[in-house]
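Visitor: Pasting the sequence and the predicted model now:
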Amino acid sequence: MQKGIFISVEGPDGAGKTSVITQLLPRLADYGKVVTTREPGGVPIAEKIREVILNPEHTGMDDKTELLLYIAARRQHLKERIEPALEAGNILLVDRFIDSSVAYQGFGRGLNPADIDWLNHFATDGLVPDLTLYFDIDVEEGLARIAQTRGHEVNRLDMESLGLHQRVREGYLSILNKQPDRLVKIDASQPLEQVVADAWSVIETRFFKD
């Protein structure tokens, strides 16, 4: 069975992940079939869970409830989207994966990282991306980008305190420090063209250069 390439993309809110992914697609397509997806979501059941998580009316959601909803969405996404794409030998590009739970619910919410690691392993059967691109940006700059691009559309996480978003960034930097072989830091404060160029350089060097 041929195994595909699994690349996840992570970063604080406003890091510009979606824009970079869009511009990476035609370059990746030169090397095989590309499948893109996101978390939470990517498949119908997980998209329904996403709606519950991000609904701005759900301000009373308990932190552990939030975590478990993300984990449930991840499991369904894995079975319906991620595993089939990899088994077919595709290049899989996922907007957020296991590291988001560690950064947001672990560092951001203060939940036990060991519990999150266990739940992630349980949900994914231990699957880990071949490469994770971490797009780093100052929290205030990232939130300003969101306010500018989304206009009046606000989800529940956008309503969180600046402190939470700062802890999330600290969480990502901690993961980067612990797993430098898998995670590669990209400066997302640069112009989009340079961010894309840096991201592509990492991908090309890792997978497509002899």
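Guide: Thanks, I have the structure now. Here the structure is a predicted model, which is why all the values come from computation and not from measurement. Numbering: from 1, shown residues only.
Visitor: only C-alpha atoms for contact and neighbour calcs from this point on.
Guide: Fine.
Visitor: Show me which positions of the lengthiest helix in the chain end up buried.
Guide: Taking DSSP state H as the criterion, the chain has its longest helix at helix 162-178. Using 16 or more other C-alpha atoms under 10 Å as the burial criterion, the residues of helix 162-178 that qualify are 164-173, 175-176.
Visitor: Check it against this one:
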Amino acid sequence: MIGRFLSLEGGEGAGKSTQVRALAAALEARGFPVRVTREPGGSEGAEAIRGLLMQGDVARWSAHAETLLFAAARADHVEKVIRPATEAGIWVITDRYIDSTRAYQGAAGGIDDAAILALHGFGARGLLPDRTFVLDLPIDEGARRAAARDGALADRFAMRGEHFHAEVARGFRAFAQVEPDRFRVIDATQPADRVTADLLAGLADLLP
């Protein structure tokens, strides 16, 4: 059995974590072995870096430093979790991957996309998902959902302003336009079960 690598992307409050679990359950019901993971994190080393990235003041790290930390976490994640799983025939679904760095530190943070991809080529050996889903949601609705979810426990990225998150959203849409074979944009304003159905429909060409 061929393992596949899927990523779910999107702004704050888009429902990525919920849909990762729902998609995993739907694939398992069809008989596929599935491994759910996340970024930053997913491996022991990457989870240690996650604490550095997600906690503290918004200005704790510059966009350059964040990019390097994400690249280090991702290198460990790919080496220890993603590649071994897919090589063993497992479908890996990650909540965020390289395109989040491209959107947050790149499109919104000002880091050159080519530099981010060069780091990815070195650290993660350029591994890209077989399919990337962008859960698209208006900024104000995402902020409302994230606030309801996190309350006073919002992380360093959720606490950033509306302009930052608008740039993140524009970044994701731009990536999807450039790479239509890899990306599928999903309307995340729909009921959760409809979003899951659209995710499955977006995998039709990868399913045996």
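Guide: Happy to help now that I have it. Owing to the predicted nature of the structure, the values given are computational and were not obtained by experimental measurement.
Visitor: Outside of the longest helix of the first structure itself, which residues are in contact with it?
Guide: Helix 162-178 of the first structure is touched from outside by 11-13, 99, 102-104, 106-109, 134, 136, 139-140, 183-185, with contacts defined as C-alpha atoms under 8 Å, 6 or more residues apart in numbering.
Visitor: for the second structure, what spans make up the strands?
Guide: Ranges of strands within the second structure are 5-10, 34-38, 91-95, 131-136, 183-187, based on DSSP state E.
Visitor: Need those in CSV (columns: mean neighbour count and distance to residue 159 of the second structure).
Guide: As requested, these are arranged in CSV below (neighbours: other C-alpha atoms under 10 Å; distance: least, C-alpha to C-alpha, whole Å):
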stretch, mean neighbour count, distance to residue 159 of the second structure
strand 5-10, 24, 16
strand 34-38, 19, 20
strand 91-95, 24, 19
strand 131-136, 24, 19
strand 183-187, 20, 24
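Visitor: Save those strands as TSV, and put in distance to residue 193 of the second structure too.
Guide: As requested, these are arranged in TSV below (distance: least, C-alpha to C-alpha, whole Å):
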stretch	distance to residue 193 of the second structure
strand 5-10	16
strand 34-38	19
strand 91-95	18
strand 131-136	13
strand 183-187	12
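Visitor: Point out the one among these that comes closest to residue 158 of the second structure.
Guide: Shortest separation from residue 158 of the second structure across the strands of the second structure is recorded for strand 5-10, at 12.2 Å, computed as C-alpha to C-alpha.
Visitor: Mean deviation, that closest one versus the first structure?
Guide: Taken against the first structure, strand 5-10 of the second structure registers an average deviation of 0.8 Å after superposition, with mean C-alpha distance after the TM-score superposition for the first structure.
Visitor: got a list of what residue 14 of the second structure touches?
Guide: Contact criterion C-alpha under 8 Å, 6+ apart gives 135-137, 142, 145, 188 as the residues in contact with residue 14 of the second structure.
Visitor: Quickly note the distance from the residue nearest in space to the middle of the first structure to residue 7 of the first structure.
Guide: The geometric centre of the first structure, computed from its C-alpha atoms, lies nearest to residue 96 (C-alpha atoms, centre = their mean), at 1.4 Å. In this view, residue 96 of the first structure and residue 7 of the first structure are 10 Å apart by C-alpha to C-alpha, to the nearest Å.
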